[in-house]
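In: got a predicted structure here, sequence first:
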Amino acid sequence: MSAPTDVHPARGRERGGVRVAVQKLGTALSNMVLPNIAAFIAWGLITALFIEVGWIVLIGKAFGYEGGYGFVEHLGGWGAGADGTGIVGPMITYLLPILIGYTGGRMMYDDNLRGGVVGAIATMGAITGADVPMFLGAMVMGPLGGWSMKKLDALWADRIRPGFEMLVNNFSAGIWGMLLAILGFVVAGPFVAAFSRVAGDVVDFLVENSLLPLTSIFVEPAKVLFLNNAINHGIFTPLGTAQADATGKSILFLIEANPGPGLGLLLAFAVFGTGVARASAPGAALIQFVGGIHEIYFPYVLMKPRLILALIAGGMTGVATNLVFDSGLRAPAAPGSIIAVIIQAPVSSLLGVILSVVLSALVTFLVAAALLRLGKDEDGDLAGATASMETMKGKRSSVAGTLTGGGAATATATRPIRSIVFACDAGMGSSAMGASVLRRRIKAAGREDVTVVNKAISSLTDDADLVVTHRDLAERARQRTPSAVHVSVDDFMASPRYDEIVDLVTQDGAEPAPSPTVPADAQPGSQDRPAPSGNLLAKEAIVLSGRARTREEAITEAGELLVASGAVPPEYVEAMHERERSVSTHMGNLLAIPHGTNEAKGLITRTAISVVRYPQRLDWGGGKETEFVIGIAGAGDDHLEVLQRVAEVFLDEEQTARLRAATTAEEVQEVLGGVSV
């Protein structure tokens, strides 16, 4: 089936750009809220214990105590024993927003205390400018205070006379903090109050018309795309806190944080799943439900995307249950653990909250079980889905090792890392590209004494400190190099695992050692290799608008260009397909580099490379979009220089854009560094 003719290559990038932007916003919001979760818990516990309908009074009445509750009333700010406002009100009005504002200001000023102080001052202005909990105002005024103070300090940096630094710093921060507090009082406070009233009216409308469960249609998919922080800490936490301040509880705290849907999904995999997914699901369920780390179930959904329907059904069930029982939490449940959920549930809501978790888990389990049984003949790729999750998240996951059976590389390192081998089946394509990318990153980290070479797995010897392979080749590599640290990747161009390797290399605590001797069969950096010779990339081997619509057709198209150039016989194309069936040649960053197996090297008469561009993009399997396909026939080592150049190009957005905009074969050759010689 041909691809739709209206596919625009920029649209996917725009959608991805929006998602990344929202993820960054969510990360910023969570970085302000999460360090202060202990304060939210403290406020929630004080509220649960000392308000008029709190645990102490209810337990006392249950045992027939009819005496006074003077101290409890004093702390809770209610009844005859109250003196002033108690402790509950001031904590939510002043303490929590000021902590958020301070954290946001310090975050924006490179963890500088001055940024935090000015952020807190600015937040105080917003707090006093309105009569609603000023969490949204704190999330704006705090970072604004820190960022603006940083810019102001930069104006007179290194211009202050010695001995006057403290005077200038204190007065500049005080004056600027005063101005921002006034701005917060006049502008931010009233604006946030108006926004909170409108948002509250929207929530009330949804609740009154029983429409709130529909939010799960958006929330559950957004969680899997790592937009949960923006939704939870940017919307539900501020609105829920205001609602809890007014009514004693809020249903909004359980829309995103309910651990029931994730538990139901993982239990379904534990019963009806297969392979690694089934074996890892029970442990993942414990981490998710008790530990509150919801991201551990995201790869299971990415592996079988239709399961998002089960999560939506479970999420809607949980919200509907809380609506029916008029239940909610006093404060955010963070992390989303069943322990945090129960602790933050007021007595009157305890039954409804527990039922919302149990019923949402049950509904998710039943729907997921049906979907898993419908697709029971399909193979799941949990390791690949986990790698996709980490790529989507933009950093490695703290719980990924539970799913893939391997932890961080640092867990098995027993000696300093001096030599790294990037291994693949043939040792000429994927490994060369990955080694080039990793070599640059380690060099940028200041460890030029660490060698990064690429080899075929069949050439591995057990003398490397660390071995990097595609996840599908990891077991073969371990058999040949049992004493090495092993790291498996899925995205060769921008794998989050590279951060793990760089950390391991730079934090081993050892002094740099002289570079070891590089084995003759390894491929060192470009500085040690002669320039490529021969017509590696002819103009005739460049196609700017490929005809293929599938991965298999694309491999054939790239291979036929190599055949037409006289570099390989037609049999080599089948070897390229065989290589793809064993291990994917998708590199990440919209690039695939199909090439033959190691056994097919004997078919190559001369080294050559072909380039095919697919403006409409292809699905290389597993939803991996591909725009550029580079076919490789490497008889010796001279193609490795080109692959290093290719890696550099596809890590550079500007250079990739030039390839995307090229209208002639000569332009492609120019971008790739003049490889046709």
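Out: Great, that's in hand. Note that the structure is predicted; figures quoted are calculated from it, not measured.

In: make it CA atoms for all contacts and neighbour counts henceforth
Out: Noted.

In: quick check: Val573 touching Glu557?
Out: No - in this structure Val573 lies outside contact range of Glu557 using C-alpha atoms under 8 Å: 9.1 Å.

In: so those two - more neighbours on which side?
Out: Applying other C-alpha atoms under 10 Å to Val573 and Glu557 shows that Val573 carries more neighbours, namely 26 against 22.

In: and the more buried one, how close does it get to Val219?
Out: As judged by C-alpha to C-alpha, to the nearest Å, Val573 and Val219 stand 46 Å apart.

In: below is an additional structure, to be compared with the one above:
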Amino acid sequence: MKNAVQRFGKFLSSMVMPNIGAFIAWGFITALFIEKGWLPNAQLATLNGPMLNYLLPVLIAFQGGKLIGGDRGGVMGAIATIGVIVGAPDYPMLMGAMVMGPLAGFVIKKFDQAMDGRMPAGFEMLINNFSIGIFGMLLAIVGYYAIGPFMSAVLIVLKGGVQVLVNHNLLPLAAIFIEPAKVLFLNNAINHGIFTPIGIEQAAEAGKSIMYMLEANPGPGLGLLLAYWAFSKDKATKDSAPGAIIIHFFGGIHEIYFPYILMNPLVIVGPIAGNICAILFYSITKAGLVGPSAPGSIIAFMSMSPKTSIAITALGVLIAAAVSFLVSSPIVKMAGSKSLEDAQKKTSDMKAESKGQAAEVLSGADVKTDNIKKIVFACDAGMGSSAMGATKFRNRIKPLNLGITVTNTSVDNVPADADVVVCQYILQDRAVKSAPQARLVAIGNFLQDPNLDTFYAELEGRANATSAPAPAVEAEPEVKEEKKAKKAVLKKEGIKTGLKSVDKETAIRAAGQLLCDLGFANEDYIQAMVDRENMVSTYMGMGVAIPHGTSNAKETVKKSGIVVMQYPEGVDFGDEKAYLVIGIAGVGDEHLEILGNIVASLEDEELLETLKKNADVDTIMKTFG
């Protein structure tokens, strides 16, 4: 249940967070130019309404539709949400956009799935455009007559509920739910999914709203971190607190203090007490902000304050910090020397859950493997590192007879049936976005990595525990001899041995230039190889690097080709040395057979040492080609 709530909350916030810049722009226009603003300007103040009523809901709907149905879903969401906006003219339809955007994305996604493989040739563009137009129109009508009025009723109920809390002086008690929810990474969902829509309605009437102050106040977290800085008995925790204070208070990244609470859950009473006192103070003084504070830094918080109450806004932050500090301090003193490192790992795991990902980053943890049928190795371009990694791991698990398919692809195009995705750490976020259903194994390099060894050990345990069918390992493509000759991807002219050691970029550019000289790519591909290296290292382990271009550079590849550069003294790739620098330009899967041969040669340590330092052109050609 908790995970479901987290995923729902994260999905709500994921529609808003990419559009925070638009909220900030609208907030500044409101704070500066309305009648009670810092620089009142009647003409510029007219920007407020269209941005609030049209721009923000449409942006949210586009993002929600895109999350479900890609770019087509985004366009559908924007069209349909206009119906919601017009159907509920009395209220800003941010919440309506959060409903209509994903709904529209779902509709077009299902249509695209139904039409997959069934479109008549030559009618693709016509069908794609008319489907968005027709379904968008229909959903806009539904939005006008149903969703818009319904969401208006929801807002009336929520607004009434808030008013009841205010009338009975109970609003400060909301902090009892807000602070624990924040630690569960529901902070953005609460702030932008619930409080902001209500706050917008209140601000439209009164020029400000206390709803903007409930979650975003940086005072409670500041007091907690100050208590750890002053009284923690764990040196690492104590030393980390000042940096966390800066990031939290000035950067507005509240997540930075969540591990400090998870380290000692009882300490959460400090931020709760601090926020209760601040909300009570703001309620008594009739305080409010003119727009949402995003992110929740003191800079954003104060910039959204009306000029007539800036001192009150600042005092509320100080009250929250002081109370949180006073309540948290004795708890921190009694806590002993609990490790912040363990709490940070727990926080990382919770954040992964809050993103709605079934993916796991393996670092020695026990992971169920019973249902794994397909493992996908993913890199940026899907042509080099992932191909070698997949080949090596495929060969490694083949004797286990688990019936698992191992393949490779670009990190942005992981197939929907992937059960496990293996990628480098820096590509984790893209992998999760591409395949949210899959488990994630994050690694340093594709040939030698402890996380891969851990994952293999788990598969080996599964093999020992059950009798499995013969492997459904993806077969290497069969290529006729005459086709091989016609499409030779490795030529003797593309092998250079005994080269003097150079720096990494020079080696990569030399490999790229040789690919160009042999007609495999044009000159633009060289820079793409350097860009790829700057993004993610192409060092594979075992003294081998395979530089290649980014996924955006595929149009610069003329035909598949590989060049092999041997540096007996090595080329520094970060902390490792590469003795074989293998440049790749790939079209489709034509280069994969040679990569398979390269991987096979790595299994023979004696041969590998010869290839890296002493082999001549003929030996390398015979081994790889």
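Out: That came through fine. Remember, it's a predicted structure, so these values are computed and weren't measured experimentally.

In: mind checking the TM-score on these two?
Out: Between these two chains, after superposing, the TM-score reads 0.60 (TM-score structural alignment, normalised by the length of the second structure); 406 aligned residues with a C-alpha RMSD of 3.5 Å.

In: hey, where'd the helices end up in the stretch 201-350 of the second structure?
Out: 219-231, 235-249, 258-262, 269-284, 298-303, 310-334, 340-354 (DSSP state H, counting those that start in this stretch).

In: could these be laid out in CSV, adding distance to Glu593 of the second structure and mean neighbour count?
Out: CSV is the format used below for these (distance: least, C-alpha to C-alpha, whole Å; neighbours: other C-alpha atoms under 10 Å):
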stretch, distance to Glu593 of the second structure, mean neighbour count
helix 219-231, 56, 26
helix 235-249, 49, 18
helix 258-262, 47, 22
helix 269-284, 59, 24
helix 298-303, 56, 20
helix 310-334, 60, 21
helix 340-354, 37, 17
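
In: how about the helices in the stretch 501-625 of the second structure?
Out: 504-517, 524-535, 592-602, 605-613, 617-624.

In: nearest to Phe8 of the second structure, of those helices?
Out: helix 524-535 (32.0 Å; C-alpha to C-alpha).

In: in the first structure, what range does that closest one match?
Out: Helix 524-535 of the second structure corresponds to no residues in the first structure, going by TM-score structural alignment.

In: helices or strands up against that helix?
Out: Contacts defined by 3 or more C-alpha pairs under 8 Å, 6 or more residues apart in numbering; DSSP states H and E place helix 524-535 of the second structure against helix 504-517.

In: list the buried residues for the helix it packs on?
Out: 504-505, 507-516 (16 or more other C-alpha atoms under 10 Å).

In: so what touches that helix?
Out: The contact list for helix 504-517 of the second structure (C-alpha atoms under 8 Å, 6 or more residues apart in numbering) reads 494, 521-523, 525-527, 529-530, 547, 561-565, 571-573, 581-585.

In: name only those of the residues you listed that count as buried.
Out: So, by 16+ other C-alpha under 10 Å, the buried ones in the contacts of helix 504-517 of the second structure are 494, 521-522, 525-527, 529-530, 547, 561-565, 571-573, 581-585.

In: mind checking which of the residues you listed land in strands?
Out: Among those, DSSP state E puts 494, 561-565, 571-573, 581-585 in strands.

In: ok, which pair from those is furthest apart?
Out: Gly561 and Asp572 (24.1 Å).

In: what's the distance between the aligned partner of Tyr282 of the second structure in the first structure and Leu329 of the first structure?
Out: Correspondence of Tyr282 of the second structure to the first structure, assessed by TM-score structural alignment: Asn322. Counting by C-alpha to C-alpha, the separation of Asn322 of the first structure from Leu329 of the first structure is 10 Å.
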